[in-house]
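# Pasting a predicted model and its sequence here:
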Amino acid sequence: MSGRAYQLAYGTQEDHRGILLVATYCGIQDQLHANQASKDIQLTTSDGQQLSTFTSICRYLSSQSSKSQQLLGATPLDRATVQDWLSFRNIELHGLSEAQLLKVDQRLQCKVYLVGHSVSLADLVLFATLYRALANIPSAQIIDRYPSLFRWFDFLQHTVDPAGHYKRVDVRKPKFQRAPAPPAPVAKAEKAKAADAQPTTSSTSNTTAQPVKESKGAKAKSTSAAAGSTKERVDAEPAATTTAASGHVTDAATPVETPANASKTAGAAPSEATLPKQDGASKQQKGKEAPAAAKKAGDDPTIDMLDIRIGQIVSVKQHPNADSLYVEEVDLGEDKPRQIVSGLVKFVSVEQMQNRRVVVVTNLKPAKMRDVMSYGMVLCASNDAHDQVEPILPPEGVPLGEKVSFEGYEAEPEAQLNPKKKIFEKISPDLKTGADGTAQYKSAPFMTSKGPVISTLSNASVK
């Protein structure tokens, strides 16, 4: 292949840039010698054969590269789909009217790539064909009128053209709006204290307004009752302390009002000095309840507890003991690939799994699945019926082993998740794909150095 050379005569800069984009992606740009010496486009091969249409030249260059299977299709269905898109481009995309762009936008709904799960020749050719029209449309109009087309185009311009044959189209992306923080939880102890305080104040107020003159016998009885009440309070305090330390609030820490208490308050409203036991018990209860409440609020797991990284499947085989499971070797930029077991046999073929780039949770505790150890989990999107499942897709060019980030969640992940705490199970309900297929935790997208992680399934769960 290294000895081959191709002579390209082109008539327009659009044709030249499109073919150069394909040749560069194929890795054979150095073998292509171009000059603008003809009105019509023409490629002459090293053995003298000539091709004279844009799509036929692109197909031929793709077939001569090491990426021919990826670009032209690995299966009969993929090859037919690539050809369908090329025919659509040749027949319908002339002049690029608004109606034609809307038609493309509709066909791109729920698609990341035009064919399969990686860049194909259809993506490259359609990108080159649409570039001039999209570069001249105001940014806001692209987003409002052609949201699916914009998403696909913007993703490709950041992934398939590192050489910069096309000037980047500056498109204003809609900002992610973070959901407002939930209100701080109110400690149960505070609620109980407020509820207990109200009737006590009312009772004290009524007693103060209507003082009662005590007889000597009543006074002695009142004094005896007060002594009994004090003893009850002292005996109850250890039980109240133990209960408050466990985070639960009972009435044991609150002194019970007796006739003696009422008689003491007959002349004036009580001060802090009048009821030292009640004040001390309340402070003790409040002091011990607050840390318990804070600990409870801090126990809610968040996405930054997971160590999520970009990997690539380097080998895949059927599980020896389970028909529905694959055993994959995934390169995560470590010393050696990790063995991971995934239940994807019913949804993704071996050919589609091989060399696929994936997103992996790497800090789960290793688990044995039907006698085979698994050292991670490949994250997948699934529709509600669970009849469509596929691994979510990182952008092209992300280094293997790169950690996926989430805006607003920047703590260091756990070294290894404790399965008893069910951290992933508590986080997973908030892992979804948006209407545009972007994978996200709550409102924060899965971000890499090359852009967001995506899926062809929109409004799907991720786990």
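It's in. Numbers count the residues shown, from 1 in each chain.

# For the rest of this, base every contact and every neighbour count on C-alpha atoms.
Will do.

# Helix or strand for Thr81, just tell me which one.
Under DSSP states H and E, the secondary-structure element containing Thr81 is helix 76-92.

# Now the helix or strand following that helix: buried residues?
In the C-terminal direction, the helix or strand that comes right after helix 76-92 (DSSP H and E) is helix 98-107. Buried residues in helix 98-107, defined by neighbour count with 16 or more other CA atoms under 10 Å: Leu101, Leu102, Val104, Asp105.

# Quick check: of these, which lies closest to Ala80?
Among these, Val104 lies closest to Ala80 (CA to CA), at 18.3 Å.

# Confirm for me that that closest one is in contact with Pro147.
No: when contacts are counted by CA atoms under 8 Å, Val104 is not listed as touching Pro147 (10.8 Å).

# re the thing from before, now the buried residues of helix 98-107 in TSV, with distance to Asn355?
Conversion of the buried residues of helix 98-107 to TSV gives the following (distance: CA to CA, whole Å):
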residue	distance to Asn355
Leu101	33
Leu102	34
Val104	29
Asp105	29
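
# on that earlier part again, how big is the angle separating the helix holding Thr81 from helix 98-107?
Here helix 76-92 runs at an angle of 170 degrees relative to helix 98-107 (axes from the mean of the first three to the mean of the last three CA atoms, to 10 degrees).

# can you pull the contacts of Glu190?
Contacts for Glu190 (CA atoms under 8 Å, 6 or more residues apart in numbering) come out as Lys286.

# ok, now how distant is it from Pro276?
19 Å (CA to CA, to the nearest Å).

# Same question for Val104.
Distance from Val104 to Pro276, counting by CA to CA: 78 Å.

# and if you look at Arg59?
With the distance defined as CA to CA, Arg59 ends up 90 Å from Pro276.

# Below is structure B, check it against A:
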Amino acid sequence: MGDKELLNALKERLLTPTTDLSFDVSAISLVGQSLIGVAPETRSEITQWVSFARTLASSKVSIDLMLVTVNLYLQSRSVLAGKGTNITVADIAIFISLWDLVAALSATEQAQLPNLLRWFDYVQHNNEVHQVYKEIPIKKPDFRPPNAACLGVSAIKTSAGTDSNGALKGNVDVNSTARVPDIQSETAGEIENAEKTVNGSKATPKKQAKESKEKAQAQKKDVDCSISVLDIRVGIIQKVWKHPGADGLYVEEIDVGESNVRQVVSGLAKYLKEDQLMKKKVLVLTNVKPGKVRDVLSSGLVLCASNKDHSVCEPVAPPEDAPIGERIKFEGYEGNPEEVLNPKKKQLEKILPDLRTDALGIATFQGIPFMTSKGSCQSTISNASIK
């Protein structure tokens, strides 16, 4: 089977929510390693973009937010995954998800998304893609190389400026070094701030980068709020029942790879039915101090993602094949967890504000994914708080 046939298969599976894309990704990798990526970090990026493509196909994310996010992400990149110019499954999956939308864009709308449209045109002229998808006319922006006096300019300038709403108009005529958003940690508010930077905000990229670095270093020095003090394990719910003293609570017995199951009380009763939790893999914070919740002992905390108004809530899910009892890891934080968190230090309270899902639904700590040996953990709720 060639790449053309595999593109068609991938398209069909993207549009069928009940199917799994892993088969197609594996098949494509047999045809060419460049499509699936060689470096582990590239494969991780591909996995996240394919997951995002499925989110787009099921309309679980704002189209406007998605367009701005991808456009800004591509500001200094040729392709979505990896550091070069090789097209991967990530590009193909997002291209398929966006094709109908891009086809409907007006010339004015195209001009406001120069990075996304430049990438789209690059992908659609790939030989295999070109054979499957009808070419969409893309008006490319005029480009004038900056002179020596302009080399220090850090914000995008346009020949026509911006409209009353602050949207880009006109043609890009100088190179930009404005901040590029990170697709794995950007929230709606951060994207808005990024747009302000692109549209001429006084904040400079160097200042933003310095402030972010200083903040990250300061937090790493604070041992009490380092994510490494938490002991988060992959568990599976073996039994669940209603709390005898509270209608909104469940009591669960969870296997986290220890000799005995743990009994945990969680506030999921108003969001999920008991049969939806049975045999479900979850993430359990195991080193919280045991205590009674309405006279029922709880020896752990099930980490859940929740939207802003808390109308939707669900446990963060590890990969289906992640081993029971495996500890969740965070790149750059290699320390050992404390045996039991000290409530007086308020360690958990300090860390929780930095636990969120990103635009792809990937669970993160300050933008760093929750990782297992089988991949990242995630939720169907994007840009959500985790606690």
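Sure thing, it's come through. Just so you know, these numbers come straight off a predicted model, no measurement behind them.

# rewinding a little: okay, buried residues for the helix holding Thr81 of the first structure please.
By neighbour count with 16+ other CA under 10 Å, helix 76-92 of the first structure contains the buried residues Asp78, Arg79, Thr81, Val82, Gln83, Trp85, Leu86, Arg89.

# Same question for stretch 288-299 of the second structure.
Val288, Val293, Ser298, Ser299.

# hang on, the earlier thing: closest to Ala281 of the first structure out of the buried residues of helix 76-92 of the first structure?
Using CA to CA, Asp78 comes nearest to Ala281 of the first structure of these, at 74.4 Å.

# mind checking what the closest one lines up with in the second structure?
Per TM-score structural alignment, there is no equivalent position to Asp78 of the first structure in the second structure.

# With distance to Glu425 of the first structure as new columns, can the buried residues of helix 76-92 of the first structure be given to me in JSON lines?
Rendered in JSON lines, the data for the buried residues of helix 76-92 of the first structure read as follows (distance: CA to CA, whole Å):
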{"residue": "Asp78", "distance to Glu425 of the first structure": "36"}
{"residue": "Arg79", "distance to Glu425 of the first structure": "40"}
{"residue": "Thr81", "distance to Glu425 of the first structure": "38"}
{"residue": "Val82", "distance to Glu425 of the first structure": "40"}
{"residue": "Gln83", "distance to Glu425 of the first structure": "43"}
{"residue": "Trp85", "distance to Glu425 of the first structure": "41"}
{"residue": "Leu86", "distance to Glu425 of the first structure": "44"}
{"residue": "Arg89", "distance to Glu425 of the first structure": "45"}
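
# where exactly do the strands run in the stretch 251-400 of the first structure?
For the stretch 251-400 of the first structure, the strands identified by DSSP state E, counting those that start in this stretch occupy 308-318, 326-331, 338-342, 357-361, 367-369, 372-374, 377-378, 380-382, 389-391, in order along the chain.

# closest one to Cys26 of the first structure among those?
Cys26 of the first structure lies closest, by CA to CA, to one member of the strands of the stretch 251-400 of the first structure: strand 357-361, at 18.7 Å.

# Please tell me which residues of the second structure the closest one aligns onto.
When strand 357-361 of the first structure is compared against the second structure (TM-score structural alignment), it corresponds to residues 281-285.

# which outside residues touch the matching stretch?
The contact list for stretch 281-285 of the second structure, computed with CA under 8 Å, 6+ apart, reads 230-237, 256, 300-303, 315-318, 320.

# One more pass at 7 Å, please.
The set of residues external to stretch 281-285 of the second structure that reach it, using CA atoms under 7 Å, 6 or more residues apart in numbering, is 230-237, 300-303, 315-318.

# what range in the second structure matches stretch 259-277 of the first structure?
The counterpart of stretch 259-277 of the first structure in the second structure, using TM-score structural alignment, is absent.

# now stretch 225-237 of the first structure
Using TM-score structural alignment, stretch 225-237 of the first structure corresponds to no residues of the second structure.

# what residue of the first structure takes the place of Leu348 of the second structure?
Under the alignment defined by TM-score structural alignment, Leu348 of the second structure corresponds to Phe424 in the first structure.

# part of a strand, is that match?
No: following the definition DSSP: H, G, I helix; E, B strand; the rest coil, Phe424 of the first structure is helix and is not counted among the residues of a strand.

# burial measure for the residue nearest to it when sequence neighbours are not counted, as a count.
With CA to CA, 6 or more residues apart in numbering as the criterion, Phe424 of the first structure has its nearest non-adjacent residue at 7.7 Å, and that residue is Leu306. Other residues within reach of Leu306 of the first structure by the criterion other CA atoms under 10 Å amount to 24.

# what about Leu306 of the first structure, distance to Val378 of the first structure?
The spacing between Leu306 of the first structure and Val378 of the first structure, counted by CA to CA, is 13 Å.

# Please apply the same query to Asp105 of the first structure.
Noted for Asp105 of the first structure: a distance of 30 Å to Val378 of the first structure, by CA to CA.
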